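Asks: Based on what follows, work out the 3D shape:
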Amino acid sequence: MTVTTLWYFIGALVVGGAERTLIDLANEVDHDEYDVTIWTIFSTNPLESELSPEVTVRSLTDAGRLENGVIAGVETPLAYVLAPIRFWLAVRREDPDIIQSFLFYGNVISRIAGLLCSATVITGVRSVPDSDPLARRLIDRVTMSLSDGIVSNSTAGREFVIDRGADRDDVSVVYNGRDIETYRTAEPAAVREELDLPAEATVVGTVGRLLERKGHYDLLDAWPEIGTEIPNAHLVFVGDGPERSGLERRAEELGCTETVHFLGTRQDVPALLNAMDLFAFPSHFEGLPGAVIEAMAAGLPIVATPVDGNSDLIEGYRSGLFVDVESPQQIAWATIRLDQNPDLAESLGSTAAERAAREFTIASMVDGFESVYRRVHEPAAEESVYS
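Replies: All right, here's what the predicted structure looks like:
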C-alpha cells in the first residue's frame, strides 16, 4: 500500500473546538494509509500530549504567549511573517501529498502553499460569523479557488463558503465527532463537594472557551431571575479564555458570585457533565460545537440558540430547547421550565443521547474525512501521473 503524506496546519494545539477535532482526527485516521504531521505556527501546544506516537508535530516559531488557555499574543509580530515563509519552504522542499487546514489564517497559508508543490489542498470552515471584516472577506474570495476541496462541519458553513465563491461540488460536510461512550458512562465528578454545594443543588453548566460570542454574558444576565425561581441553583463555567475577568466582574455586579463558579480548563469534562443537571449553550454564532455533542452524549437537557451548527445538532422540543440569540429572558424561561418539568428534561436528554451515539461519533467523523481525501486527492494524483 502506498502511504499518503498528510500534513495538517493549525495555529497551536490549544483547547478549542477545531483543535479538539484535529487531535481526534490525527489519532484515529488510518496510519497504515496516512503518514500524519501536524504543523503549528506556535510551539505552545498543551494538547500535544494527547497525540498518538504515530503523529509528528512540527512548530514554526516559539513566539506564542499563552494566556487563559489561548494564544494571546506573540513576542514579536515578525512571527506572523516568518511562520508562513518557513512553512512554504518546507512544502517546496518536501512536497507532501495532502495539506489540510481548518481556520482562516491557516487556510490562506495552505492555499498559497499549494502553488509551490503538487499537494492537494483541503481547507475548512468551522463557524459562520455574524460579521466579517471586509479585508478578510476579500482575501477569502481571492484565494478560495486555490482549494482543491473544502470541508465544513455544518450545513450552514457549506452554504457560507458557496456564497463566498466556492464551487458547490468542492464542498463537503463532515460533522464533528466525539468518543460518545466516554461521556455516556463517566462517573459524575464530585463537583458539589469541590464547590461546597448542598446535595440538593441544581447544577446548570456550560463548557467552552470564554469568548463574548459564546453568549456567556447573556447566561449571566439571566441568572438572577433563574436564582429567584430555583433558589438552590448554581451555575458552573468550565473553560477559560479572554473574557474570564469580564465575566467575573459581571457576576459581582449582578450580586451572584456565591452561586456562579468558574472552574477554568479541566481535564475531567465527561465527569463534570455527568454531575450537571442542565446544559446551557447560548452562542451568537457557531460551527458544529463539540461541547454540545458532549452534553448530548451525557444525556443532558440542553438550552441553546438555534444558530447554524446548533441547529444541525438539536431538534427543538425533541432533543433540547431553543432560545433567541442575546435573550437572557428566554434563557431564564427555558432553564426554569426544564427544572420545573423533570419529565420533559429527561425526555430531551435521552433523545439527545440517542442521536449523539447514532450520528456524532469519532469513527463517523474520521470516515467522513477519509472519504474526502479519497475523493479529492486520488483523482488529482492520477491526473498528475498521466499528464
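Asks: going forward, measure contacts between C-alpha atoms and count neighbours the same way
Replies: Fine.
Asks: Spell out, range by range, the strands that occur in the stretch 101-250 of the chain.
Replies: Using DSSP state E, counting those that start in this stretch, the strands found in the stretch 101-250 of the chain span residues 120-125, 149-152, 171-173, 202-207, 233-238.
Asks: and for comparison, fold this next one:
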Amino acid sequence: MTDSVRVVHLIQGLEIGGLEMMVVNFLQRLDRSRFSPVVCCFDTLGDLTAQVADRGIPVHLVQRRPGVDLGYIFTLAAFIRRTRPQILHLHNPTAFFYGTLAGKLARVPCIVYTEHGRDFSSGWKTRLANRVLGKLVDRVVAVADYGKRYLAEEEGIAAAKITTIHNGIDAARFAQDYDVDAIRSELGLTPDQPVIGIVARLDPIKNHALLIRAMARLAKQRADAVLLIIGDGPLRQELHSLRDELELAGQIRFLGARSDVPELLSALDLFVLCSKSEGLSLTLAEASAAARPIVATDVGGNSEVVEDGVSGVVIPSDDIEALVAALLKIVSDPELGRKMGRAGRERFERQFTLEGMVAAYQELYSTCL
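Replies: Here you go, the predicted model:
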C-alpha cells in the first residue's frame, strides 16, 4: 500500500468520557504509515481535542442544529466530499444516522459503524431506522457479544457484517508498582482499612444511589469499610445529600473527577460498578488491569469482562441484597480478593488490551479496501 488510507471518524464531540477516551487512545496508536485519520465532531469539540490535534490529526467541528436536522445530512456530505476518505467510521447511534446517509451521498467506498453501547430498549421506529441503515453500511462493530446478538436478532443487521471488538486500554498505565500506603495516607486511610471504589460519571444510569444505600447496610457489619466515589456529574449534590441523610460521611468520600485513576485503583481492595445499563465498560477493564476484584451488575458487556466467581461477582441489576452480600464476601476475605484480582488481570491481558483493539480495527479496515 503506497499511500495511507484516509479515515474520517464522526463523533458527537471530544469531551472527557469513556467512548471519547477510547477513540482518542485508538487514534494515538493507529499505524500512521497505513492510515491517515481525520476527526469530525457534530456537536462540540471538547477537552480531549488537544490530545488528538497534538498528534497531527485534523479535528473539525461541522455542527448540526438541535433536534433532528435533516439538512445536516447534506452539510456533512459536502464536508466528506471535500475530505475524500476511503473509510468513514461512525461512532454511536446519532453518527450512525447522519453519517450513513451523508456517506452514501458522498459515495464513500467503505462505511464502518461502531455500536459502543446504548439502551437497547429502543422503540419500533428506531429499530426500523437502524434496520435500514444497517443495510447501507459495510461493516458493523459491537464492543461486546451481547450487542452483536441484539443488532443481529432485533435490528436485522446481517450477522456476517458484525464483528465484536472489545474496548481496550493501555496495560502499562495499570502495571506500575505504586506506593499504596502513601496513596492511602494522602486520602486519610489506614493500610488495613477495607477500601471500595467506583469510577463512573455521577449519572442516574450508574446507580450510585444503590451503592450508597448498600454501604449503609455494610457499615453495620464492617464500620471500617470506606467507599471512594471517583467521578463527577449532574447527580453530585443529590448523592452528597443522600450520603449525609444516611449519616455516612465517615464511610463515603467523593473525590470528583481525577486524572490519577491508576494510582487510586491500586489503593482499592474492591471495585464496584452497579450500572443499570452499559456497553463494554472501560472502567471495568481498568480495574481488571489493576488486578482488583470486581462486583458488577449483569448488564451490557459486564459479564464479558468479569467472570463470575473467578475474577469477581456478577449480580442482578438494582438488587441491593445481592450487592451487599457480594461486597461483604470479598471485603471479609482479602485472600479471595487478591486471587480474583490476579485472575482479572490475566483475563484483561488476553482480551482487553489497547494493542489488541487497535490491531483488530486495522485488520477490519483492511477488509474494506
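Asks: rewinding a little: just so I know, which of the strands of the stretch 101-250 of the first structure lies nearest residue 327 of the first structure?
Replies: For the strands of the stretch 101-250 of the first structure, proximity to residue 327 of the first structure was assessed by Cα to Cα; strand 202-207 is nearest, at 16.4 Å.
Asks: what's the closest one aligned against in the second structure?
Replies: Aligning strand 202-207 of the first structure against the second structure (TM-score structural alignment) gives residues 194-199.
Asks: and what of stretch 269-289 of the first structure?
Replies: Residue span in the second structure matched to stretch 269-289 of the first structure, by TM-score structural alignment: 261-281.
Asks: where does residue 113 of the second structure sit relative to residue 342 of the second structure, distance-wise?
Replies: 34 Å (Cα to Cα, to the nearest Å).
Asks: nope, residue 312 of the second structure is what I meant
Replies: According to Cα to Cα, residue 312 of the second structure stands 10 Å off from residue 342 of the second structure.
Asks: So which of residue 113 and residue 342 of the second structure has more stuff around it?
Replies: Taking other Cα atoms under 10 Å, residue 113 of the second structure and residue 342 do not tie; residue 113 has more neighbours (26 against 19).
Asks: What does that one correspond to in the first structure?
Replies: Matched by TM-score structural alignment, residue 113 of the second structure corresponds to residue 123 in the first structure.
Asks: Hmm, that match is touching residue 100, no?
Replies: Yes - using Cα atoms under 8 Å, residue 123 of the first structure is in contact with residue 100, at 5.6 Å.
Asks: what's the overlap in contacts for these two?
Replies: Residues touching both residue 123 of the first structure and residue 100 (Cα atoms under 8 Å, 6 or more residues apart in numbering) are residue 110.
Asks: mind checking how far the equivalent of residue 220 of the first structure over in the second structure is from residue 188 of the second structure?
Replies: Correspondence of residue 220 of the first structure to the second structure, assessed by TM-score structural alignment: residue 212. Distance from residue 212 of the second structure to residue 188 of the second structure, counting by Cα to Cα: 20 Å.
Asks: tell me the contacts of residue 327 of the second structure?
Replies: Shown in contact with residue 327 of the second structure (Cα under 8 Å, 6+ apart): 218, 270, 295.
Asks: Map the last one onto the first structure.
Replies: By that I understand residue 295 of the second structure. For residue 295 of the second structure, the aligned position in the first structure is residue 303, judged by TM-score structural alignment.
Asks: before we move on, back to that, which residues are in contact with the match of residue 113 of the second structure?
Replies: So residue 123 of the first structure contacts 100-103, 107, 110-111, 147, 149-151 (Cα under 8 Å, 6+ apart).
Asks: burial measure for the closest residue in space to residue 253 of the second structure that isn't next to it in sequence, as a count.
Replies: Spatial nearest neighbour of residue 253 of the second structure, excluding adjacent residues (Cα to Cα, 6 or more residues apart in numbering): residue 228 at 5.0 Å. Close neighbours of residue 228 of the second structure, defined as other Cα under 10 Å, add up to 21.
Asks: go on, residue 344 of the first structure?
Replies: Number of residues near residue 344 of the first structure (other Cα under 10 Å) recorded here: 18.
Asks: Residue 244 of the first structure pairs with which position in the second structure?
Replies: Under the alignment (TM-score structural alignment), residue 244 of the first structure maps onto residue 236 of the second structure.
Asks: Kindly report the same for residue 349 of the first structure.
Replies: In the second structure, the residue paired with residue 349 of the first structure is residue 341, using TM-score structural alignment.
Asks: just checking, next helix/strand downstream of whichever helix or strand its match is part of?
Replies: Following DSSP states H and E, one finds residue 341 of the second structure within helix 334-351. On the C-terminal side of helix 334-351 of the second structure, the closest following helix or strand by DSSP H and E is helix 354-368.
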